[in-house]
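S.K.: next comes the sequence, and after it the predicted model I'd like to discuss.
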Amino acid sequence: TAVCSGKNEAFVRELGADEVIDYTQGDWTRREHPDDQRFDVIFDTVGKTTYKRCKHLLKDRATYIPAVMRLPELLQMIWTPICSKRVVKSGVDLANPESLATLEQLAQSRVLVPPVERVYPLDQIAQAHRDVDTGHRSGMIVVRMAH
């Protein structure tokens, strides 16, 4: 399942999403999900939601991973496992040697291919930042460094 604007539905389906939730049609975190339709992992790659808003959508023993770690998420990382079977992790938690080796293998075998929306030369880094700051990306913004 992927959450995106309707204009990116075909794109995320091409990436492998079997269900698409259009966030422009209302707050997707307020949707009711039966137990068999809750999620094992919610990975907020944009930083537009919080654990508090998503926790009812998570199964027991599920994981919430925010892209943006604010104070509430840092506190949730400590508090959540004490009070429930769920876990809140940061991207830093995922950067262990085994996980990185798995990601490297997936990338080298072309199973994991990050979508690149645009590549900027280093001298256009300010424009790259402006594009990222719009928050409406359908792929990665890359800044190419000179060799």
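M.R.: It's in.

S.K.: please count neighbours and contacts with C-alpha atoms only from this point.
M.R.: Noted.

S.K.: would you list every one of the strands in this structure?
M.R.: Using DSSP state E, the strands of the chain run over 2-4, 20-22, 39-44, 58-66, 87-88, 116-121, 140-144.

S.K.: can you get me a residue count around the closest residue in space to Leu106 that isn't next to it in sequence?
M.R.: The shortest distance from Leu106 to any non-neighbouring residue, by C-alpha to C-alpha, 6 or more residues apart in numbering, is to Leu112 (5.2 Å). Neighbours of Leu112 under the rule other C-alpha atoms under 10 Å: 13.

S.K.: can you add distance to Leu94 and mean neighbour count and give the strands of the chain back as TSV?
M.R.: As requested, the strands of the chain are exported to TSV (distance: least, C-alpha to C-alpha, whole Å; neighbours: other C-alpha atoms under 10 Å):
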stretch	distance to Leu94	mean neighbour count
strand 2-4	20	18
strand 20-22	25	17
strand 39-44	12	18
strand 58-66	10	19
strand 87-88	12	22
strand 116-121	22	13
strand 140-144	19	15
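
S.K.: residues contacting the nearest residue to Val3 once chain neighbours are set aside?
M.R.: Spatial nearest neighbour of Val3, chain neighbours left out: Ile21 (4.7 Å); criterion: C-alpha to C-alpha, 6+ apart. For Ile21, the contact set (C-alpha atoms under 8 Å, 6 or more residues apart in numbering) comprises Thr1, Ala2, Val3, Cys4, Ser5, Trp28.

S.K.: that older thread, Throw the strands of the chain into a markdown table and include distance to Asn96, thanks.
M.R.: Formatted as a markdown table, these follow (distance: least, C-alpha to C-alpha, whole Å):
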| stretch | distance to Asn96 |
| --- | --- |
| strand 2-4 | 26 |
| strand 20-22 | 30 |
| strand 39-44 | 18 |
| strand 58-66 | 15 |
| strand 87-88 | 16 |
| strand 116-121 | 25 |
| strand 140-144 | 23 |
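
S.K.: presented hereafter is structure B, for comparison with structure A:
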Amino acid sequence: MKAIVQDRYGPPETLALADVPTPVPAPDEVLVRVEAAALNAYDWHAMRGDPRMARLAMGRSRPRARIRGRDFAGRVEAVGAQVREVRPGDAVFGDLGDANGAFAEYVCVPEALVAAMPANLTPHQAAALPLAGVTALLGLRDVGRVGPGHSVLINGASGGVGTLAVQLAKAFGATVTGVCSGRNVDLVRSLGADHIVDYTRDDFADGTRRHDVVFDLVGNRTLGELRRALTPTGTLVLSGGGVYRGGSLIGPVWLIARGRLLAPLVRHRIVTLTTAPDRHHLDTLRAHVEAGRLTPVIDRTYPLHEVPEAIRYLEGEHARAKVVITL
């Protein structure tokens, strides 16, 4: 099969289209013929092995996972002997997590990590949903505890997670303020945001307006600045790092570490969001999609052999919403 492989950390030029053996599913796995895969900021961090501390988990001298990519959508080709609920021919989507492997014609994935594809989405749209959608869902529902009447600010509202977070916050009954650049104002407004802050002109952290939840997806502001946008007992959800452009030992971890140190000392709830692939979260996202409350937004699509160019586009901060790979 064809796949995008990488044998050393580095820029997009280290990625290559190659012929590799088609994987064989283990007893608890399903073999999926990939129809689309999606890019995440995670992918370029993994490609570069950056920040360098992350190499302790990804592989010290070279990527432990040779085939890049996490998010996928496609059709089941075969199943292992212990698989009970998924059948050949099923349309599924999922997130491979740190195992990677989605930028390929076929992928093996544990049954517990795949879910039925939303009936009203194309494979390209479904592939854009797993990691970004779960991040938005957990950040708002589980950590932010967002509900009717709450005021929510989303810093990075035009990004892959942000475009989904705006829609989910509205579905939960919140009043939503989206922070984005001027060129993305119309997009964020079309997703349901009640208020827009163009960060090139205005400062959401000037204390003028305060919110019950601030969901930070960028990591470009200090904790003090983010807290100025909160009500006295509001919640700050940290899932940022998008502004981090690489080349350091620990990257955006400093903001997360400071948040954890400060959290016990202040009235605000300061919570660092962590996510992991989970079928139940995917099922929840599917329910929102099929009910018309959530629709992935796609910026561009690229064929498999142009993954290096797609990641270059994503790294350059030109992308809004999601970038998808077609097979």
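M.R.: Received it, and whenever you're ready, just let me know what you need. Quick caveat: nothing in here was measured; it's all calculated off a predicted structure.

S.K.: tell me which element Ala169 of structure 2 falls in.
M.R.: helix 160-171 (DSSP states H and E).

S.K.: where in structure 1 does that helix fall?
M.R.: Against structure 1, there is no aligned range for helix 160-171 of structure 2 (TM-score structural alignment).

S.K.: cool, and stretch 180-189 of structure 2?
M.R.: So stretch 180-189 of structure 2 sits over residues 4-13 in structure 1, by TM-score structural alignment.

S.K.: any idea how far apart the tips of that stretch sit?
M.R.: 11 Å (C-alpha to C-alpha, to the nearest Å).

S.K.: hang on, Lys89 of structure 1 packs against Ala67?
M.R.: No - judged on C-alpha atoms under 8 Å, Lys89 of structure 1 makes no contact with Ala67 at a distance of 9.6 Å.

S.K.: if I look at Val113 of structure 1, how far off is Gly139 of structure 1?
M.R.: The value you get for Val113 of structure 1 to Gly139 of structure 1, if C-alpha to C-alpha is used, is 11 Å.

S.K.: same deal with Ile65 of structure 1?
M.R.: Distance from Ile65 of structure 1 to Gly139 of structure 1, by C-alpha to C-alpha: 19 Å.

S.K.: what about the strands of structure 1, which gets the closest to Asp131 of structure 1?
M.R.: strand 140-144 (8.0 Å; C-alpha to C-alpha).

S.K.: what helices and strands are in contact with the closest one?
M.R.: Here strand 140-144 of structure 1 touches strand 116-121, helix 125-133, going by 3 or more C-alpha pairs under 8 Å, 6 or more residues apart in numbering; DSSP states H and E.

S.K.: hmm, back to that, relative orientation of the helix holding Ala169 of structure 2 and strand 322-326 in degrees?
M.R.: 120 degrees (axes from the mean of the first three to the mean of the last three C-alpha atoms, to 10 degrees).

S.K.: which other residues reach helix 160-171 of structure 2?
M.R.: Contacts for helix 160-171 of structure 2 (C-alpha under 8 Å, 6+ apart): 40, 132-133, 135-137, 140, 146, 152, 154-157, 175-176, 178, 188, 191-193, 217, 293-297, 320-322.

S.K.: before we move on, what about stretch 124-135 of structure 2?
M.R.: 35-40, 70-73, 93-95, 117-118, 160-161, 164-165, 273-275, 277, 281-282, 285, 295-298, 322-326.

S.K.: buried ones only from those, please, as a ChimeraX command.
M.R.: The buried residues among the contacts of stretch 124-135 of structure 2 can be selected in ChimeraX (16 or more other C-alpha atoms under 10 Å) with this line:
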select :35,36,37,38,39,40,70,71,72,73,93,94,95,117,118,160,161,164,165,273,277,281,282,285,295,296,297,298,322,323,324,325,326
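
S.K.: what are the boundaries of the helices in structure 2?
M.R.: Taking DSSP state H, the helices of structure 2 run over residues 41-48, 55-58, 123-127, 130-137, 160-171, 185-190, 223-227, 253-262, 279-290, 307-315.

S.K.: ok so, going back, map the residue nearest to Leu106 of structure 1 onto structure 2.
M.R.: So, by TM-score structural alignment, Leu112 of structure 1 is matched to Leu294.

S.K.: how much space separates its match from Asp19 of structure 2?
M.R.: Counting by C-alpha to C-alpha, the gap from Leu294 of structure 2 to Asp19 of structure 2 is 37 Å.

S.K.: check Leu236 of structure 2 too.
M.R.: If you go by C-alpha to C-alpha, the gap between Leu236 of structure 2 and Asp19 of structure 2 works out to 46 Å.

S.K.: picking that back up, residues contacting the match of Leu112 of structure 1?
M.R.: Leu164, Gln167, Leu168, Leu285, His288.

S.K.: just give me the match in structure 1 for the fourth one.
M.R.: Looking back up the chat, that one is Leu285 of structure 2. Per TM-score structural alignment, Leu285 of structure 2 is aligned with Leu103.

S.K.: that older thread, nearest approach to Pro81 of structure 1 belongs to which of the strands of structure 1?
M.R.: Using C-alpha to C-alpha, the nearest of the strands of structure 1 to Pro81 of structure 1 is strand 87-88, at 5.6 Å.

S.K.: so that closest one aligns onto which residues of structure 2?
M.R.: Counting by TM-score structural alignment, strand 87-88 of structure 1 sits on residues 270-271 of structure 2.

S.K.: give me the mean deviation of the matching stretch from structure 1.
M.R.: Superposed on structure 1, stretch 270-271 of structure 2 shows a mean distance to its aligned partners of 2.1 Å (mean C-alpha distance after the TM-score superposition for structure 1).
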